[in-house]
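Q: here is my input, please return the structure:
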Amino acid sequence: MDEFDYVIVGCGAAGSLLAARLSEDPAVSVCVLEAGPKDRNPFIHIPAGFIKTLKDPGVTWQFSTEPTERTGGRRIDTVQGRTLGGSSSVNGMIYNRGQPGDLDHWAQLGNRSWGYADSLPYYRRTERRIGFGDDAKRGRTQGIPVTDMDWIHPLSEAFIAGCVGMGIPRNPDYNSGDQAGVGYFQRAIQNGKRVSSYRAFLHGALNRPNLSLRTNARASAIILDGKRAAGVRYISQRGGTATEVRARREVILSSGTANTARLMQVSGIGPAWLLQKLGVEVKHELAGVGENFRDHYASRFVMRAKPGVETLNELSRGLKLGNQILRWGTGRDSILATAPSHVHVFWKSFEGLDQPDLQCVFTPGSYKEGMVYVLDDYPGMTAGAWQHRPESKGWVRARSADVFDDPEIQPNYLSDEMDRRVHIGGMRLLRRMLSTPELAPFVDSETLPGKDVQSEDELLDFAFRNGSTTYHLIGTARMGPDTDPMAVVDDRLRVRGLQGLRVVDASIMPSMTSANTYATTLMIAEKASDFIRGRELESAD
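A: This is a model prediction of the structure:
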């Protein structure tokens, strides 16, 4: 029988970091199970290759949401990473911590040591900031490299100048704790290549004798010995022979918001009514498993550029693409080494708010309507907006006891009235930012949604028919105090009512951060490593 001190399910953003930290102690043994293959796909390492990996079932879970009236009856692809590095190997590489108030809210909900001051040291421990930043707030020595945009387009410069002209300040470091403003995104790219969590933390540790990494190992059940998690059962293919690996100390779920909830449910941990429906024995009833699901829902406006303006659309074809490949191969700035979003704007949907409630993005390129990352045939530019902290909640539920069946993912996008109001405010802000005098010399016309779309009802209809996920899935194993009947884990990330089972990924977030979720997921894993190792927690105070 295989037996280790710790068995980690998932080698993604959180699992990679956690495995590296735990295996630093030679007195303990660690086994990591990854459902996908090794990260040998070359498009993983080329930043612009995300366009290819998002459509590749070989390295991604090709999940989609349930159709609703507020998505125009559409299913929306909500792809997640399924390879070493998980979604950090296929995401947009943006490093964005959010606002201090996000974490302070978690603490106010009763989660000890999760305020901003308590979490800042763990953000710092997960990053190696290369560029401008306050050393008291930014990490410099370890973790993922966080670099600045080095490929600058005149459209981006004009867009930023227009925002400044509107009264939105230029922000030199939105990860400093003061988020408001406009500027270029920071990203996990170094020397022209993506640096995933796996590459930053775990890859260099694989020679440790106390660390075992197994790929193509899809967890099919958590093995329970009464109320204690004793191990994990996994298989490599549908109908294949199951293998068991035992945990002397803990089983740690780092499978991501969708897969962590599903694995718990098919293992008999979750809402009794759902488990009975699935024909799964109820081993531990927890009403909140799979509930509290949230995601950022974005709408994007597209502008046709004037003839002669060279955008990503033209640079990505023919001889011009060949030139960009040559530049990338020789270590120069290139479109191959950029993130999908170039410029950020953190601002307010309505005047009078104390803090931004919107994230807006700008890219000097555009995609065809209804087609995922297929560039337009004409020169174009795109700006998108989404609400920082949506109140609309949904769920993730297993469809059957077979882990090869995709789960039911229902985000209930824009079901909350306030979310719809903020979304409309965001779309109106986009239109203002795309209509500034500074950008006007480059703009021919608005193609999406088009100038005929003006009223609130028309804007919402556009959002319902064209909006999409930002792949920021959280909340299905919510952290909370004993008084929260829907809490799945406590503030040390231990599953309530069970021994030896912990969750360490974005599913524990009790509410959405005002940011892309990657940076905070890394912070969660870094803090969890101290919980597990019994170390004294750090604090910025």
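
Q: rest of the way, CA atoms for contacts and neighbours
A: Will do.

Q: buried stuff in the longest strand belonging to the chain?
A: Identified as the longest strand of the chain according to DSSP state E is strand 243-253. Neighbour counts over strand 243-253 (16 or more other CA atoms under 10 Å) mark 244-247, 249-253 as buried.

Q: from the middle of its chain, how far away would that strand be?
A: Relative to its chain's centre, strand 243-253 lies at 26 Å (CA atoms, centre = their mean, to the nearest Å).

Q: got the contact list for that strand?
A: 1-10, 229-235, 260, 500-505 (CA atoms under 8 Å, 6 or more residues apart in numbering).

Q: and if you look at stretch 66-77?
A: By CA under 8 Å, 6+ apart, stretch 66-77 touches 62-65, 408-415, 463-469.

Q: could you redo the last one with a cut-off of 10 Å?
A: Residues outside stretch 66-77 that contact it (CA atoms under 10 Å, 6 or more residues apart in numbering): 54-55, 61-65, 372, 408-415, 460-469, 471.

Q: want to put them side by side, so please do this one too:
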Amino acid sequence: MQQVYDYVIVGGGSSGCALAGRLSEDPNVSVILLEAGGNGNSWLVNTPAAVALMVPRKLNNWAFETVPQPELNGRKGYQPRGKVLGGTSAINAMVYIRGHHSDYDHWAALGNKDWSYKHVLPYFKRSEHNHEFNDEWHGQNGPLQISKLRTNNPFQRHFLHAAEQIGYPINQDFNGAQQEGIGIYQVTQYNGQRCSSFHAYVLPHLGKRNNLTVVTGAFTQRILFDGKCAVGVEYRQGDQLHTIRAQQEVILSAGVFQSPQLLMLSGIGDAVELQKLAVPLVHHLPGVGKNLQDHPDFIFCYESKDINLFGFSIKGGVHLAKEILRYRRERQGMITSNFAEGGGFLKTRPELATPNIQLSFVVAMIDDHARKLHASHGFSCHVSLMRPKSIGSVSLRNKSIETPPVIDPKFLEHPQDLEDMVEGYKMTEKLMMAPAIAQFITGIPFTSQVKTDDDIRAILRARIDTMYHPVGTCKMGIDDMAVVDPSLRVHGLKGLRVVDASIMPTLIGGNTNAVSIMIAEKATDMIVQERKLSCLVASN
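A: Down below sits the predicted model:
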């Protein structure tokens, strides 16, 4: 393996794979992609329903924990992140959501020129091959396969009928002209199989593009600098340390927790904080690791006897066995389920300009991220707050990259977040108690005794955790706490960029995987244009 490449990409997740695939389209550019996890093309990743085996455990999963959260009764939260090629797009629920148009206009208003919705829409469209919609909002020529679910689960109809019964609007496309309403999710699947960022952008080119190198089991230790210029990285593979040099750029796509961790351990961060751990300072950048934002999430659980729902029973086991055979024959049925089959975006107050809560209807009982199992069939419904006011941080625990960072989302620290979640709780419960859904309920294990607003606050504090959408720890911007500029270059340094969910200045209203891929698409254009300009200047 050569030791010098044009671009060294650290992290083979949603953004990193998309970036590697796009940059290596130019045969004159050499790209190496370093991933700490393993191969992302196993049956475990490809089979949609296998997400239930990965999220609760350390299979392809970093399985981070937060520090105890004071507003959640001192509980530690759980933060699953993909440790595999494809990153979290290889273990997530495959829901394809872009967020609200206004989210990106807000980014632009913060000083991030060319990140408004009209500027990012072309990159969303360029990334996708949408099998359901062919209109001004969607693309058909991208590598990321987007389709409707193939489960044929009747509970999708029950969910929509319940929304109609209580007057919630129905929305066929959350990524189109408007977001508000209840509907069935589009998913990153093709022919009933998962389409991760790795499947879309890298796997088709392995062994075919001589300029693309992918290394798994590569745990990057630090960024190498010549003064203020990033010139390469050091990584460990097994017991061996290796050094890779970058002729053009080092690009961090290690994710919202590990990109800031790697920056700080390489001497980029708040000088005072780094001094406490005796980390040699390369560049003072106080915003590194700050601005952590995540969607707080509460889950309603309901027991049922319907075998169209996942669960444990003799009758259900026979049904599941038939569905496994059906999946092998047709790539249809329960095994293609992403579990979170339906959802919606609603306003807790009519005067709000945009929906502020997201619902996700799950065809199984989900308790503590599926780490606690129940001996019954059932269903669940998440309610998440889209734009919480609470802001957390990521910091170093010690000087070792192999030690997980300190993750503190500060859930519900801002009192408004709790009150908004109370209203979201009421709206979600109303939907679940509509006759079309309520007729299937045989038991309510956690919320049956919740009656008053104080009861709701208590159950929220007892059971809220993440919706798996952390962002913002290397935020893009032009203020003193920004880590990267609007071109995603690290402020004050050369040859170093961050391209992943950590650059989002504010949390969007929805799932973050599609956005992470869009960021990589847009970053590719910026990198290519800068390279062309540099070559033009050099030739003159």
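
Q: map E521 of the second structure onto the first structure.
A: Using TM-score structural alignment as the criterion, E521 of the second structure maps onto E526 of the first structure.

Q: what's the neighbour count on its match?
A: When counting by other CA atoms under 10 Å, one arrives at 23 neighbours for E526 of the first structure.

Q: and it, what is it in contact with?
A: Taking CA under 10 Å, 6+ apart as the test, what E526 of the first structure contacts is 14, 17-18, 21, 119, 121-126, 504, 520.

Q: kindly indicate which of the residues you listed lies nearest E446 of the first structure.
A: T520 (35.3 Å; CA to CA).

Q: list the buried residues of the helix or strand where the closest one lies.
A: Under the criterion of DSSP states H and E, T520 of the first structure resides in helix 518-533. Using 16+ other CA under 10 Å as the test for burial, helix 518-533 of the first structure gives 518-532.

Q: tell me the angle that helix makes with strand 243-253.
A: If you take axes from the mean of the first three to the mean of the last three CA atoms, to 10 degrees, helix 518-533 of the first structure sits at 110 degrees to strand 243-253.

Q: next, count neighbours for the nearest residue to L358 of the first structure once chain neighbours are set aside.
A: Once flanking residues are discounted, L358 of the first structure sits nearest to Q387: 4.7 Å by CA to CA, 6 or more residues apart in numbering. Residues near Q387 of the first structure, counting by other CA under 10 Å, number 27.

Q: how close does whichever residue in the second structure pairs up with Q387 of the first structure get to S116 of the second structure?
A: Mapped onto the second structure by TM-score structural alignment, Q387 of the first structure lines up with L385. For L385 of the second structure, the distance to S116 of the second structure equals 23 Å [CA to CA, to the nearest Å].

Q: for D505 of the first structure, see how far away the match of E521 of the second structure is.
A: 11 Å.

Q: shared neighbours of these two, anything?
A: Contacts common to E526 of the first structure and D505, judged by CA under 10 Å, 6+ apart, are 14, 520.

Q: quick revisit: out of the contacts of E526 of the first structure, who's nearest L326 of the first structure?
A: Out of these, the member with the shortest distance to L326 of the first structure (by CA to CA) is T126, at 32.4 Å.

Q: map that closest one across to the second structure for me.
A: By TM-score structural alignment, T126 of the first structure lines up with S127.
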